[in-house]
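K.L.:
What shape does this take:
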Amino acid sequence: MLGLMAARQAGLDDPARLRRAERTRRVLSLELNKDRDVERIHGSGINTLDIEPVEGRYMLSGGSDGVIVLYDLENLSRKPSYTCKALFSVGRSHPDVHKFSVETVQWYPHDTGMFTSSSFDKTLKIWDTNTLQPADIFHFEGTVYSHHMSPIATKHCLIAGHRQEVLAVSWSPRHEYVLATGSADGRVKLWDVRRASGCLSTLDQYNGEKSKASSEAANTAHNGRVNGLCYTNDGLHLLTVGTDDRMRLWNSSTGENTLVNYGKVCNESRKGLKFAISCGCNPEFAFVPYGSTIAVYTVFTGELITMLRGHYSTVNCCVFQPHFQELYSGSKDCNILAWIPAPREPVPDDASEKSLPQQHVNPAYEDAWSSSDDEG
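P.N.:
Next comes the predicted model:
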């Protein structure tokens, strides 16, 4: 890292490379932070988390008890040990609390003044953060398993929600009218909401080679319920998980299964599974609830990097904080845990570039200075 910093100062390296290297190091060193607690408010399992993208400071949680809580993640005390306090909660005594389990909460992507929630009580609510009152309530005939607002849309304010057996939805972060959905029938579909027919394509795990697929499995993304999906930050790929204990990576433009092998990804959830993908790292990482742990995979090679252990029961959701490369997870054990990059070991005052291991030295920086030394 010293080599990267020195090369950046000397103008020999791209500053983005230093940022990517440090973000990647931080993600690879994630550990359960014993000095940071998240105030325990929920009396039952936590199904969903969301951190607002404007400041990355406020986090929403939704629980099986219908309760919604808003947390402040900033350390206002400036002490090494602190608790992320709940600023408010929509508790059981609130007149507009959801009657049943809250399955998804999401901030309005452009302003912390509004957030949304959907529930098994067949409603989707739009909340005014300041008054903590619903600005609007949508009632559906069937159960709402998931909803999502586009992070980039400027020409529409559509909220994608599905009833009955569609378990996961996500807008593309690249194309504001493109939507991905995952269903209990094993299918993943891409939609263009401007088109009358709607559906652009149905993802096929066999890439059209039907001779290798049974008639039942043909034209399906998974051999089980598809209960989780997430786009990569650039929108070029889509990651899906299913109850067939498989995770698959798709080219979002062509719909092709990239055939990355992640091994067995244990998934026994009967409803939506909320997982996350890192941002600004090289390589990028996927954080996937895996029983009572969180499995960390490299997105494009499928390598299992580590298992984050700390919960006492099934993990239902996790959310990545890209500003500081932190991870928060919610579980049936009613706890929200904070996973923070391990602190960097202090560098001795007399440390020099030559004393560093070879893999930490930027080759461009090293070569430039060694030739200069030879000439001198």
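K.L.:
C-alpha from now on. contacts and neighbour counts both.
P.N.:
Fine.
K.L.:
Please enumerate the helices of this protein.
P.N.:
2-9, 15-28, 363-375 (DSSP state H).
K.L.:
In the shortest one, which residues are buried?
P.N.:
When burial is assessed from 16 or more other Cα atoms under 10 Å, helix 2-9 yields the following buried residues: Leu2, Gly3, Leu4, Met5, Ala6, Ala7, Arg8.
K.L.:
Name the nearest of the residues you listed relative to Ala276.
P.N.:
Proximity of the buried residues of helix 2-9 to Ala276 (Cα to Cα) peaks at Leu4, which lies at 28.2 Å.
K.L.:
CSV for the helices of the chain, including distance to Ala338?
P.N.:
Shown next, in CSV, are the helices of the chain (distance: least, Cα to Cα, whole Å):
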stretch, distance to Ala338
helix 2-9, 28
helix 15-28, 13
helix 363-375, 36
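K.L.:
on that earlier part again, quick check, nearest of the buried residues of helix 2-9 to Ala368?
P.N.:
With Cα to Cα as the yardstick, the closest approach to Ala368 among those comes from Ala7, at 9.5 Å.
K.L.:
hmm, back to that, Asn251: which of the helices of the chain is closest?
P.N.:
helix 15-28 (23.0 Å).
K.L.:
starting at the chain centroid, how far to the closest one?
P.N.:
Offset of helix 15-28 from its chain centre (Cα atoms, centre = their mean, to the nearest Å): 18 Å.
K.L.:
Stretch 273-284 now?
P.N.:
On Cα atoms, centre = their mean, the centre of stretch 273-284 falls 6 Å from that of its chain.
K.L.:
Let's compare: structure for the following, please.
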Amino acid sequence: MLNSLLFERSVGTLHPRDFARIQTDTLLRSFRSAPRFRFDCGDRPPARHRGDHAESESESLWAHQAGVTALALERFDGRILISGGADATIRLWDLEQCANPSNLSSSFFKYTPLSTIQRAESSSSSPSPAAAHRFGITHLSFYPFDPSAFLSSSFDQTLKLWSTATARVSGTFALNAKVYTHAVSPAADHLLVACGTQHPAVRLVDLRSAAAVQSLVAPSASASSPPGATLAVSWSPSQPHALASAAVDGAVRIWDVRRSNGLVALLDQEDGLGIFHPGRNPPASMGGGGDANRGGGIIRASAKAHHGPANGLVWTDDGAFLVSTGHDRRVRVWDAATGRNTLVNFGPSIRNSHVGSIPMVVVPATLARDDRVLVFPNETEILLLRMGDGKVVSRLRGPGTGTGMAAFAAGARGGRQSVRNRVTSVVWRGAGGGGQSCNGPVMGGSNAPGGLYSGHMDGQIRAWMPRTEGADDEDEDAEDVAEERSRKRKALDEAYRSLMGRQVTFGQ
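P.N.:
The predicted structure is shown next:
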């Protein structure tokens, strides 16, 4: 197949751009677990809990022992990965520590952090603004124009701006409410950060003036049903002043931050035509029935995008579509031009019950051959879904990512705790993000053909790599070795328990 494509490209019957798209599409459909790559923060479980049958080194490594809650990957070189933990620590990783990921000299490669931002002391009720976070990290993001700065939000009710080079805080913004997520505007003419908090209003922070300059307040459908907390926010990559937000009440709202009354649209799952459909005439009176007219469109105040909390939003890289998800276990694709529900059915496989933001990723359109691909963290697995028809392209599962329980070292208590191994975050590795694509128009970085990285509640950061010619045997060997070690360890544990639990008597 590859030889025929190379021949067609050489004789001119296949355009080089089409050849690249076919190849990246093939790689995209071949993603699988890469257990050879591990992230190690350096912490170890206490000796008294290791037991006589200690785990192998590769199986006792953690990025954050208390669980990984957020990831961010810079889009210019695809090199620096930032992780945040439930213990309020932040770590920076260099993905180019492994010079040649496809040819390892050992059974696994261990990434070590470039720097670590430790949790701030929580003894004082009013910590110093220069201190790190006190509670769990909820979201991380790089500065959109320069990877030398990144932002973090936390349950300690603050948004912080950091220097990537020094890992020191450059600014702290107190929002007086738990911050579930944030999004940095991709527009260069205004440096606004939208924050979704426990408060119903979306808070806008201006990095230039170091102040929360505006609150986007959503009108309630009734006085007895306030909108509730904002769980997801996302800026349009094509309209610099358009912001989408998703809230506990199941509503997805579109805002224009330039307007005093900023609400532009309220997406309705029952609307297959769209708010701005040309055949829809505005009513003669705008005052009745709970409807309103904003910018030529009709807003029904009771419209809902999801039955139950809506907690995930992501735009396509060209801004043509908006994807949302909620606790009703539905993923919906919206036409950004009209606001209509495209009615794509993603089937019964979707699982979403966590109260918090769901970090979805849309693969850049230039990399997909036929249709856009959505990367969806589906509780304990990762789904690659076609946005056009909702079909599953790939279902990513790896060692330790099943639907069972995962054990990890609980450093705060010095013991071991079983937790459901939920996928908390996922990032796409792309380089050359200076173009229109918000995720990087080139798949992978300088040392790898591509990659996904996911954070998990068991404290691991897992890598997912595409199959490449010549690397299949090595990956299969590594997986076989891991499975064989797990099988032997279980057999030894069972034999040990049976011997220790049996009373031995000696005859006279």
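K.L.:
quick one on the thing from earlier: now the buried residues of helix 2-9 of the first structure as TSV including distance to Ala218 of the first structure?
P.N.:
Listed next are the buried residues of helix 2-9 of the first structure as TSV, based on distance: Cα to Cα, whole Å:
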residue	distance to Ala218 of the first structure
Leu2	52
Gly3	52
Leu4	49
Met5	52
Ala6	54
Ala7	52
Arg8	51
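K.L.:
Map Cys266 of the first structure across to the second structure for me.
P.N.:
With TM-score structural alignment as the criterion, Cys266 of the first structure lines up with Arg351 in the second structure.
K.L.:
Neighbours of its match, how many?
P.N.:
19 (other Cα atoms under 10 Å).
K.L.:
same thing with Asp374 of the first structure?
P.N.:
Considering only other Cα under 10 Å, Asp374 of the first structure is surrounded by 7 other residues.
K.L.:
ok so, going back, quick one: the match of Cys266 of the first structure from Ala211 of the second structure, how far?
P.N.:
38 Å (Cα to Cα, to the nearest Å).
K.L.:
cool, Gly84 of the second structure as well?
P.N.:
Taken as Cα to Cα, the span from Gly84 of the second structure to Ala211 of the second structure is 24 Å.
K.L.:
if you count what's nearby, which of these two comes out ahead?
P.N.:
Gly84 (29 against 14).
K.L.:
What is the equivalent residue in the first structure for the more buried one?
P.N.:
Using TM-score structural alignment, Gly84 of the second structure sits opposite Gly62 in the first structure.
K.L.:
With Ala72 of the second structure instead?
P.N.:
Match for Ala72 of the second structure (TM-score structural alignment): Asp50.
K.L.:
For Val144 of the first structure, which residues are in contact?
P.N.:
By Cα atoms under 8 Å, 6 or more residues apart in numbering, the contact set of Val144 of the first structure is Glu103, Ser118, Ser119, Phe120, Asp121, Lys122, Thr123, Leu124, Gly161, His162, Arg163, Gln164.
K.L.:
Can you report how many residues neighbour the fifth one?
P.N.:
Number of residues near Asp121 of the first structure (other Cα under 10 Å) recorded here: 18.
K.L.:
contacting residues for it?
P.N.:
His98, Lys99, Phe100, Ser101, Thr143, Val144.
K.L.:
Return the residue of the second structure aligned against it.
P.N.:
Using TM-score structural alignment, Asp121 of the first structure pairs with Asp156 in the second structure.
K.L.:
how far away is its match from Arg29 of the second structure?
P.N.:
Taking Cα to Cα, one finds Asp156 of the second structure at 40 Å from Arg29 of the second structure.
K.L.:
Equivalent analysis for Val427 of the second structure, please.
P.N.:
17 Å.
K.L.:
more crowded one of these two?
P.N.:
Val427 (21 against 16).
K.L.:
Need the counterpart of that one in the first structure.
P.N.:
Val427 of the second structure maps onto Val319 in the first structure, by TM-score structural alignment.
K.L.:
what's the distance between that match and Ala21 of the first structure?
P.N.:
Per Cα to Cα, Val319 of the first structure is found 21 Å from Ala21 of the first structure.
K.L.:
now swap in Pro346 of the first structure and tell me
P.N.:
The value you get for Pro346 of the first structure to Ala21 of the first structure, if Cα to Cα is used, is 18 Å.
K.L.:
Tell me which of those two has more neighbours.
P.N.:
Residue environment comparison for Pro346 of the first structure versus Ala21 gives the larger neighbour count to Ala21, 16 against 6, counting by other Cα under 10 Å.
K.L.:
Just list the residues touching that one, thanks.
P.N.:
Per Cα under 8 Å, 6+ apart, neighbours of Ala21 of the first structure: Met1, Cys281, Asn282.
K.L.:
Tell me which residue of the second structure matches up with the second one.
P.N.:
Read that as Cys281 of the first structure. Aligned partner of Cys281 of the first structure by TM-score structural alignment: Ala368.
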